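J.: 3D model of this:
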Amino acid sequence: MTIVVTGATGSLGRLIIDHLLSRGTQPQQIVGVGRNTAKLAELDALGVSTAVVDYADRASLDAAFAGADTLMLVSGSEVGRRVEQHSNAIDAAKAAGISRIVYTSAPQADTTALILAPEHKATEELLQASGIPFTLLRNGWYTENYESTIAQARATGVYLASSGDGRIASASRTDYAETAAIVLTSDGHEGAVYELSGDVAWDGDEMASALSHVVGRDVVFSSVSPEEHVAALTGAGLDEQTAGFLVALDGNTRDGLLATMTGDMKRLLGRPTTPLREGLAAIA
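T.: From the prediction side, this is the model:
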C-alpha cells in the first residue's frame, strides 16, 4: 500500500507522516508532497518518497499520485482557492486509480454556518461525486491557533476576544494527525464521517486561567464587543479584512459552532485528547 500525503511540508501533513512512521508504515510506502523543497528534503532523509506538487498544476499531481493506493488529502491553506485546488487533486486521484481518499474537512461542514465551512462542504460534494471511497475527518479547532495569543498574554496579561461566553473544544494538532494516521492504517472507515474535537470545551475565563499557568503571570479574559475587537486588531496593525475574519470566527464561537464534542477522536485514539493547558505549554 502506498499513501500519498498532500501538504506534507505543512504542520499537519508532516505530523501525519510522523505518526504513520511511528505506527509502523514503512517510509517507502509514503509519498509526501508539497511546495517547500527544504522541508521535502527532511522527509527524503527519513526515506520517505517526495514530490514537488502545486494544487494548481495538474501534471504535478498526476505524476505524484501515479501508483498510489490511498490519498490523504490535507485541505489547502489558501482560503478562496480550496475548491479548485481540491477538485484538481480529486480528479488526479481518479485518473491514477487511487482507491481511497481521506479528507480533512471542517466541523459539521454540510450544515454549519461556520465561516470556514463552505469550501469544505463543496469539497465533500466533489468527493461524493467522484465515486472513490472516502472518509471525512471533520477537524475541529487547533490549540496551535493560539500561538500569538500566548505571546500577547505574556506581554499584556490579557486574553482579549469577542467570543462572549462561547466555548471551543480544541485539541492539539498532533491529536488530529494521529487520528488521521490511525484511519489511514486501519480498516472499517470507508464512508465514515468523524466529527473530531477535544474532550473539553473551554470558555474565555478557562483560556485565561490556562494562559496564566503557561506564561507565569496572571492573565484575565477581556470580553469585548465585535466592534471593539475589530478596533483593537486594526490598531495592532492587522488589515481590516483579516480583522473582520477573526472577529467573525469569534462570532461563530459565541454561537456555539466550535463547542461540539462527539467523542469521535477520543474513541479513535484510544486515549484522551491533549488538554488545553498541556497543548498551550507545548506551543510555548
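J.: Going by C-alpha atoms from here, please, whenever you check contacts or count neighbours.
T.: OK.
J.: all strands of the stretch 101-250 of the chain, in order?
T.: For the stretch 101-250 of the chain, the strands defined by DSSP state E, counting those that start in this stretch cover 134-139, 158-161, 193-196, 220-223.
J.: Let me have the ones you listed in TSV, extended by distance to residue 173 and mean neighbour count.
T.: Formatted as TSV, the strands of the stretch 101-250 of the chain follow (distance: least, CA to CA, whole Å; neighbours: other CA atoms under 10 Å):
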stretch	distance to residue 173	mean neighbour count
strand 134-139	10	24
strand 158-161	21	20
strand 193-196	11	22
strand 220-223	24	18
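J.: Mind putting those into JSON lines with distance to residue 55?
T.: Formatted as JSON lines, the strands of the stretch 101-250 of the chain follow (distance: least, CA to CA, whole Å):
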{"stretch": "strand 134-139", "distance to residue 55": "19"}
{"stretch": "strand 158-161", "distance to residue 55": "34"}
{"stretch": "strand 193-196", "distance to residue 55": "24"}
{"stretch": "strand 220-223", "distance to residue 55": "40"}
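J.: Let's compare: structure for the following, please.
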Amino acid sequence: MKILVTGAAGKLGSNIVENLVKKVPASDIIAGVREPQSEKAKAYEAQGIEVRLTDFEKKETLVEAFKGVDRVFIVSTVPVMETAIQQQKNTVEAAKETGVSQLVYSSAPRADVSDFVLAAPHRERENIIKESGIPYVFVRNNWYVENELGTIQQCLNGAPWVTSAGEGKVAWVYRPDLGEATANVLAGDGHDNKAYELAGENLTQQQFVDAVNEVTGKEIPLLAVDTEDHAKMVKEAGVPEEFVSLLVMIQNGIREGGLEAPHSDLEMLLGRKPTSVKEALQILLK
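T.: Okay, the predicted model is just below:
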C-alpha cells in the first residue's frame, strides 16, 4: 500500500511522515512537496522515502504524483475561500483520475456545523471530497498550542496577554499528537467515511495563561478587552490591516464557543492520553 503525504515539508506533514515510518516500510511512503530539490526532500530520500512534486495550483503535478498511490493525506492550505476551493477541486479530480482509494483531509473543528470564521472553507472542502465518491477520513484538528508561541514570547518580554474572547474555551492540542493520530489513520483500516474531532483540553484564556505562568515561573497578566478595543490595539501593534479583522473574528468565535470541543477522538486514535497543555508548553518552552 502506497501512502502519499502532501505538505510533507511542513510542520504537520513532516510529523505525519515521521510517525508513518514507525508503522510502514519507508518504501511505502511518498513525500509530496512543492520543492523536490529542498534539503527536506533530500533528507526524505536518504531515508528511502520517495519524493514527488505536489503543487495544489497545478493539477498536472497532482495527477503525476498520485499515480500508483492508494491513500493520500491532503493538508489544509490557505484560508482564502476561492483559492482553497480550487485547490481542493484540483486534488480531488487528480485522485479520481488516478484511482486513489482513500483521501484523508486535515479539517477544522465541527466543520460541518460550526459558525466559526475558519470553518466555512473547510466545510466546502469536505463537501468536495464527499461528492467525489472516494472514501474519506476527516481529521478535524483543533487549535495548536504552537499557534500561541509568538504571543507567549511577546508576553515573556513584558506584554500582557490581550484577549476579547471572554470566558470562551479553546481545546488546545499539541501538533505532534495530531501528526501521530493522522499517521495511525493513514496506516490503519476501518476509518472510511468517518470524521474525527481531534482536540485537547478545553481551557479559557486565563487558564491557558495560568499554565504558561506555571511552566515559565512568570506572572503574565491577562488584559480582557472588548472587540473594539482589541481591534484598535492590534492595529497599533502594527498588524497588517487585512489580518486585523480576522484576528478579531477568531477571538469573537472563541467567545461564542467555536473552538470548544464537546468531545474528542484523539485519545482513541492515539491509543494513549493526549499531551496536556502544560506538558506541551514544557516541551515547547524549554
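J.: TM-score of the superposition?
T.: TM-score for the superposed pair, counting by TM-score structural alignment, normalised by the length of structure 1: 0.95. Supporting figures: 282 aligned residues with a CA RMSD of 1.3 Å.
J.: residues near the aligned partner of residue 235 of structure 1 in structure 2, how many?
T.: Per TM-score structural alignment, the equivalent position to residue 235 of structure 1 in structure 2 is residue 236. Residue 236 of structure 2 is flanked by 10 other residues according to other CA atoms under 10 Å.
J.: Spit out the contact partners of residue 236 of structure 2.
T.: With contacts taken as CA atoms under 8 Å, 6 or more residues apart in numbering, residue 236 of structure 2 has no neighbouring residues.
J.: Then residue 253 of structure 1?
T.: So residue 253 of structure 1 contacts 163, 166, 167, 168, 259 (CA under 8 Å, 6+ apart).
J.: If we only consider the residues you listed, which is nearest to residue 281 of structure 1?
T.: Proximity of these to residue 281 of structure 1 was ranked by CA to CA; the top entry is residue 168 with 17.7 Å.
J.: which residue in structure 2 lines up with that closest one?
T.: So, by TM-score structural alignment, residue 168 of structure 1 is matched to residue 170.
J.: what does residue 223 of structure 1 give?
T.: Match for residue 223 of structure 1 (TM-score structural alignment): residue 224.
J.: Its match reaches residue 164, doesn't it?
T.: Yes. Assessed by CA atoms under 8 Å, residue 224 of structure 2 is found in contact with residue 164 at 5.8 Å.
J.: quick one, what contacts residue 87 of structure 1?
T.: With CA under 8 Å, 6+ apart, residue 87 of structure 1 has these contacts: 123, 126.
J.: Map it onto structure 2.
T.: Checking TM-score structural alignment: residue 87 of structure 1 goes with residue 89.
J.: Tell me how far that match lies from residue 46 of structure 2.
T.: 32 Å (CA to CA, to the nearest Å).
J.: For the match of residue 168 of structure 1, the count of nearby residues, please.
T.: Neighbour tally, residue 170 of structure 2, other CA under 10 Å: 26.
J.: Tell me how far it lies from residue 45 of structure 2.
T.: Taken as CA to CA, the span from residue 170 of structure 2 to residue 45 of structure 2 is 38 Å.
J.: Ok, residue 181 of structure 2 next?
T.: In terms of CA to CA, residue 181 of structure 2 sits 24 Å off from residue 45 of structure 2.
J.: Those two: which is more packed in?
T.: When neighbours are counted by other CA under 10 Å, residue 181 of structure 2 and residue 45 differ, and residue 181 comes out ahead with 23 against 16.
J.: circling back to that earlier point, list the contacts for the match of residue 223 of structure 1?
T.: 162, 163, 164, 165, 166.
J.: What is the nearest of these to residue 252 of structure 2?
T.: Of these, the one sitting nearest to residue 252 of structure 2 (CA to CA) turns out to be residue 165, at 5.8 Å.
J.: ok, the closest one to residue 239 of structure 2 distance?
T.: 18 Å.
J.: Those two: who's more crowded?
T.: Higher neighbour count among residue 165 of structure 2 and residue 239: residue 165, with 25 against 13, using other CA under 10 Å.
J.: Check whether that one really touches residue 252, as I assumed.
T.: Yes. Counting by CA under 8 Å, residue 165 of structure 2 touches residue 252, with 5.8 Å between them.
J.: tell me the contacts of residue 243 of structure 1?
T.: 230, 233, 234.
J.: now residue 120 of structure 1
T.: Residue 120 of structure 1 neighbours (CA under 8 Å, 6+ apart): 83, 105, 106, 109.
J.: Of those residues, which ones are shared with structure 2?
T.: For the contacts of residue 120 of structure 1, the subset whose aligned partners also touch in structure 2 (both residues aligned by TM-score structural alignment, their matches' CA atoms under 8 Å) is 105, 106, 109.
J.: Aligned to the last one, what sits in structure 2?
T.: Alignment note (TM-score structural alignment): residue 109 of structure 1 maps to residue 111 of structure 2.
J.: for the stretch 101-250 of structure 2, what spans make up the helices?
T.: 119-132, 149-156, 175-187, 205-216, 227-236, 241-255 (DSSP state H, counting those that start in this stretch).
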